[in-house]
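Asker: the sequence isn't on hand, but the structure is:
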């Protein structure tokens, strides 16, 4: 393996992450619609804690658990932001 091969693998993974992030965001929007219909808040701290805990338990490394939590905090924050934007537009 050389650096170009490794970078190509990273590029492929980045493309897959992009697809996954957008798929996750679409699901979060669907959940947002359901929450809106049920008059539930966008923010659900207990759900987020469960996600963080599960991701830490499933984490094989080399990223440590706190790095995993920070990454998922960012993903969840962006999903929540999108959910708020989209549900407020429909008012």
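Answerer: Arrived safely. As the structure is a computational prediction, the values presented were derived from the model and not from experiment. Numbering: from 1, shown residues only.
Asker: C-alpha from now on. contacts and neighbour counts both.
Answerer: Fine.
Asker: so where do the helices sit in the chain?
Answerer: 3-37, 45-58, 65-89 (DSSP state H).
Asker: rebuild the ones you listed as CSV, extending it with mean neighbour count.
Answerer: Putting these into CSV (neighbours: other C-alpha atoms under 10 Å) gives the following:
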stretch, mean neighbour count
helix 3-37, 13
helix 45-58, 13
helix 65-89, 15
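Asker: okay, pairing it with this:
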């Protein structure tokens, strides 16, 4: 493969990641609404730890487990922020 072909594949994957990130965020918003109705906190440290542990266990590289955890910490943090924004002022 040429550099341009590899970059095209990276661009395709980036577009797919964008779609997946937004789909995940939509699901997080649905969970936020359910949590709000049940008067549950947005932050669930046990759930977050399970996500990071599972992603590390499923990781086959080349990214190391610490890199995977950092990436998922960011994704989860943004989901939590979105949940808080969406439910702000409703309490």
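Answerer: Arrived safely. Only a predicted model underlies this, so the values are computations on that prediction, with no experimental measurement involved.
Asker: please report how far the residue positioned nearest the centre of structure 1 lies from residue 32 of structure 1.
Answerer: Geometric centre of structure 1, nearest residue: residue 75, 3.4 Å, by C-alpha atoms, centre = their mean. Distance, residue 75 of structure 1 to residue 32 of structure 1, using C-alpha to C-alpha, to the nearest Å: 15 Å.
Asker: ok, residue 86 of structure 1 next?
Answerer: Residue 86 of structure 1 sits 9 Å away from residue 32 of structure 1, taking C-alpha to C-alpha as the criterion.
Asker: also residue 66 of structure 1?
Answerer: Using C-alpha to C-alpha, residue 66 of structure 1 is found at 27 Å from residue 32 of structure 1.
Asker: what residues are shared contacts of residue 86 and residue 32 of structure 1?
Answerer: Shared contacts of residue 86 of structure 1 and residue 32, defined by C-alpha atoms under 8 Å, 6 or more residues apart in numbering, are absent.
Asker: residue in structure 2 matching the residue nearest to the centre of structure 1?
Answerer: Aligned counterpart of residue 75 of structure 1 in structure 2: residue 75 (TM-score structural alignment).
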